[in-house]
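A.B. asks: the following block contains a protein sequence and its predicted model.
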Amino acid sequence: MRASLRRATGAREVENARVIVDFALYRDGRRAEGPADFSDALDLARAEGNAFLWVGLHEPTEHEFSLVTSEFGLHPLAVEDALKAHQRPKLEVYADSLFVVLKPVVYDDDADTVTTGELMLFLGDCFVVTVRHGEGSPLAGVRIRLEKEPELLRRGPTAVLYAVGDAVVDQYTEVAALLQDDLNELETEVFAPLGADNRNIAMRIYGFKRQVVEFRRATVPLADPVARLAGTSLPFVDEAARPFFRDVGDHLARANEAVEALDRLLSDILSAHLAQMGVQQNDDMRKISAWAAMAAVPTMIAGVYGMNFEHMPELRQPWGYPAVVALMAGVVLGLHRWFKRKGWL
């Protein structure tokens, strides 16, 4: 494993492409050639003072991560969190590194599902180790963008933390906009006439609400770590980067406001849909009651005349039968007109 890791300098690892995404030495804001060994590269970065290492890993196992842990002196509790994943967004300070957990979010418009990944960052005096779980990570784009901005990359590991956090929060804003578009379509369907196409709207609303809850689990807990980065002094973080993190916090606040608005609007749409269903059911019950009343009157008259009695009105008259039928028809028509005026039919 050590030999495979050492061959990964400056390029995608061939034998361990699944684990090592990239390993590079950055000197004075630019990607540079360096030693193939982690220890030598780290010693070089510390000796020069204007260089740092950036190692990117994807879902490493405990054995695969053990070399990185020993070389960079990562805290075992942070390593355990990075390996097991399923963490809330957080920031923890250890003696030799800073540990940050982010949750990138991706929205599948076709399946109407929100998928969250996990992104862990270890920041030291001259190194950054990123560990990715799941999909939707913006790291590839962040690395390309940073390598085109040497002035920003000169700030070292802090620049990586800022750029990654900014990219993740920008994803939140984009996903919130996509969710809002889909929610507008759902709202239109809710207030459309009831039919076969929208009988399962309540189920869709509940499904949509679950996606928003999943989204909130990624965005809301991140507010505290970003506030700490923007407002307090932390080891391994450049003090001059506070305004940048305040900007990230502002974007995150807007994303959280959008998520809260989506949640409230979903609750309102669900209430409106249930109220609409109740009104529709009441209308259906009135119609059923009206038709039942119109059917009950002739049934009652026919039932009375079907009894075996001799002394009944007009029983012996030749016009008795058509008179009773006419009476039935007249009563039914009268009830029909009355229900029409009442709006029951």
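C.D. replies: Arrived safely, thanks for sending. Residues are numbered from 1 along each chain as shown.
A.B. asks: only C-alpha atoms for contact and neighbour calcs from this point on.
C.D. replies: Noted.
A.B. asks: can you tell me how far residue 332 is from residue 285?
C.D. replies: When Cα to Cα, to the nearest Å is the yardstick, residue 332 and residue 285 sit 19 Å from each other.
A.B. asks: any idea which element the nearest residue to residue 231 once chain neighbours are set aside lies in?
C.D. replies: Nearest residue to residue 231, sequence neighbours excluded (Cα to Cα, 6 or more residues apart in numbering): residue 242, at 6.8 Å. Assessed by DSSP states H and E, residue 242 sits inside helix 242-305.
A.B. asks: show me what that helix is packed against.
C.D. replies: Packing partners of helix 242-305 (3 or more Cα pairs under 8 Å, 6 or more residues apart in numbering; DSSP states H and E): helix 157-190, helix 201-219, helix 223-231, helix 320-342.
A.B. asks: test my guess that the residue nearest to residue 231 contacts residue 229.
C.D. replies: Yes - contact criterion Cα atoms under 8 Å: residue 242 and residue 229 qualify, at 6.6 Å.
A.B. asks: look at those two and report which has more neighbours.
C.D. replies: residue 229 (23 against 20; other Cα atoms under 10 Å).
A.B. asks: just checking, the more buried one touches residue 245?
C.D. replies: Yes - using Cα under 8 Å, residue 229 is in contact with residue 245, at 6.3 Å.
A.B. asks: now the helix holding residue 242 against helix 157-190, angle please.
C.D. replies: Put simply, helix 242-305 runs at 20 degrees to helix 157-190, going by axes from the mean of the first three to the mean of the last three Cα atoms, to 10 degrees.
A.B. asks: structure B:
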Amino acid sequence: MHTRLYRHGVLEKEGFPIEEVSDHVGDPENTVWFDLCSPAPEDLAAIGRELGLHELAVEDVFGGPQRPKVDIYDNHLFIAVYGVHVTGDRFDPVEVDVFVTANALVTVRESDRFDIGAVTRRWDAASRLAGHGVTFLLHGLLDYVADTQFDLVQDLDAQVEALEESLFEGNVRDGRELQRTMYVLRKNATRLRKIASPMREMLGTLLRRDQDLVADPVMVPYYEDVYDHVLRTTEWVGEIRDMLANVRETRLSQQGFRLNEIMKRVTSWAAVIAVPTMITGFYGQNVPYPGSGQPWGFWFSTALVAVTSVALYAVFKKKDWL
């Protein structure tokens, strides 16, 4: 359980029991934040009644994964965003639902894999803006989510560039490993795109001038900065998907070229072997050929085999077929 109380832009209290929230919310000079991690439905319903949250918004928390969005109700906003938990080379989205009232911010985390401590540290680092109340708290949360996604897309881009360079190295990695790496990168890029792209629309709604809960003119440039990060992340993810498609096409072209090289060499060796086979086959028939039954015939056929084989090998080598 995480709780904070701000009064006139100053952090006065934190870590207090959630039962005290109703006492603090009643004062419009206070700004209250509290965090719930995997709450029981009845607990969130009780809080919803206390803060006057719409029943549909409360149901959305337990209604399965939500698309990143913002829903506007009479006295509050409901926002769904996603952090990303990285396990090895796998991206796991973690849903965070947010209720925004006039002087309270409620965060409901799907699990503790979302680092809420990083959000509080961001608030503390920008405490000079705390006087803007809920607008300040919401910005810190969204800024952390957007920056985390931006950092991940930077890391993805570096991995894809390294993958591109490895395609033309002398020691090309194992084909199965390369295929798995491309699959993981494309899957992570797709997951990141699904949670980053809808945030553009969500932030666009928050920046609209016709809603009052997040209409602080001082904070608007900060929200526009978050919007810019989200826009860059979305565009960058699209570029990464294109890069991965190019890597796949390049890899297929390399495999086709290598297959042609192998077939060319196999065919050349088959031609080299075919001539001696033909000559010795002629001399093995019951038909008299020059030198048949004579010692010089053996040496003649042997010399013919050697000369033609060396000649074919030299011609194919010159053409780079061997």
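C.D. replies: That came through, no problem. Here the structure is a predicted model, which means the values were calculated and not measured.
A.B. asks: follow-up on the earlier one: who has more neighbours, residue 332 and residue 285 of the first structure?
C.D. replies: Using other Cα under 10 Å as the criterion, residue 332 of the first structure and residue 285 rank with residue 332 on top: 19 against 13.
A.B. asks: any idea how far the more buried one is from residue 298 of the first structure?
C.D. replies: Distance of residue 332 of the first structure to residue 298 of the first structure, given as Cα to Cα: 8 Å.
A.B. asks: repeat that for residue 47 of the first structure.
C.D. replies: Remark: distance between residue 47 of the first structure and residue 298 of the first structure (Cα to Cα) = 104 Å.
A.B. asks: residue contacts, the equivalent of residue 331 of the first structure over in the second structure?
C.D. replies: Counting by TM-score structural alignment, residue 331 of the first structure lines up with residue 308 in the second structure. Residues near residue 308 of the second structure by Cα atoms under 8 Å, 6 or more residues apart in numbering: 275, 276.
A.B. asks: rerun at 10 Å
C.D. replies: For residue 308 of the second structure, the contacting residues are 272, 273, 275, 276, 314, by Cα atoms under 10 Å, 6 or more residues apart in numbering.
A.B. asks: turn the residues you listed into CSV, including neighbour count.
C.D. replies: Shown next, in CSV, are those (neighbours: other Cα atoms under 10 Å):
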residue, neighbour count
272, 19
273, 15
275, 17
276, 19
314, 13
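A.B. asks: what's the most distant pair in those?
C.D. replies: Greatest spatial distance in the contacts of residue 308 of the second structure: 276 and 314, 15.6 Å, computed using Cα to Cα.
A.B. asks: in the first structure, what range does stretch 234-248 of the second structure match?
C.D. replies: So stretch 234-248 of the second structure sits over residues 256-270 in the first structure, by TM-score structural alignment.
A.B. asks: buried residues in the matching stretch?
C.D. replies: With burial defined by 16 or more other Cα atoms under 10 Å, the residues of stretch 256-270 of the first structure counted as buried are 256, 258, 259, 260, 262, 263, 265, 266, 269, 270.
A.B. asks: and the fifth one, how far is that from residue 214 of the first structure?
C.D. replies: The reference is to residue 262 of the first structure. Residue 262 of the first structure sits 12 Å away from residue 214 of the first structure, going by Cα to Cα.
A.B. asks: list the residues that contact both of those two?
C.D. replies: The contact sets of residue 262 of the first structure and residue 214 overlap at residue 208 (Cα under 10 Å, 6+ apart).
A.B. asks: now the strands for the stretch 1-150 of the first structure?
C.D. replies: 20-27, 30-32, 51-58, 90-93, 98-102, 105-108, 113-116, 118-123, 127-133 (DSSP state E, counting those that start in this stretch).
A.B. asks: so which of those strands is the most packed in?
C.D. replies: Mean neighbour count (mean count of other Cα atoms under 10 Å) peaks for strand 118-123 among these, with a mean of 27.
A.B. asks: name the nearest residue to residue 37 of the first structure, sequence neighbours excluded.
C.D. replies: Closest to residue 37 of the first structure by Cα to Cα, 6+ apart is residue 6, at 4.9 Å.
A.B. asks: so that neighbour sits against residue 24, correct?
C.D. replies: No - at 11.3 Å, residue 6 of the first structure and residue 24 do not qualify as touching, with contact defined as Cα atoms under 10 Å.
A.B. asks: can you list residues touching both of these two?
C.D. replies: Jointly contacting residue 6 of the first structure and residue 24 under the rule Cα under 10 Å, 6+ apart are 35, 36.
A.B. asks: ok, back up a step: in the second structure, what residue corresponds to the residue nearest to residue 37 of the first structure?
C.D. replies: Residue 6 of the first structure maps onto nothing in the second structure, by TM-score structural alignment.
A.B. asks: overlap in contacts, residue 229 and residue 245 of the first structure.
C.D. replies: Taking Cα under 10 Å, 6+ apart as the contact rule, residue 229 of the first structure and residue 245 both touch residue 162.
A.B. asks: show the contacting residues for whichever residue in the first structure pairs up with residue 263 of the second structure.
C.D. replies: Applying TM-score structural alignment, one finds that residue 263 of the second structure aligns to residue 285 in the first structure. Contacts for residue 285 of the first structure (Cα under 10 Å, 6+ apart) come out as 279, 291, 344.
A.B. asks: what subset of the residues you listed is buried?
C.D. replies: Among those, the ones that count as buried by 16+ other Cα under 10 Å are 291, 344.
A.B. asks: would a markdown table of the contacts of residue 285 of the first structure with distance to residue 233 of the first structure be doable?
C.D. replies: Converted to a markdown table, these look like this (distance: Cα to Cα, whole Å):
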| residue | distance to residue 233 of the first structure |
| --- | --- |
| 279 | 59 |
| 291 | 77 |
| 344 | 71 |
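A.B. asks: so how far is residue 101 of the first structure from residue 222 of the first structure?
C.D. replies: 9 Å.
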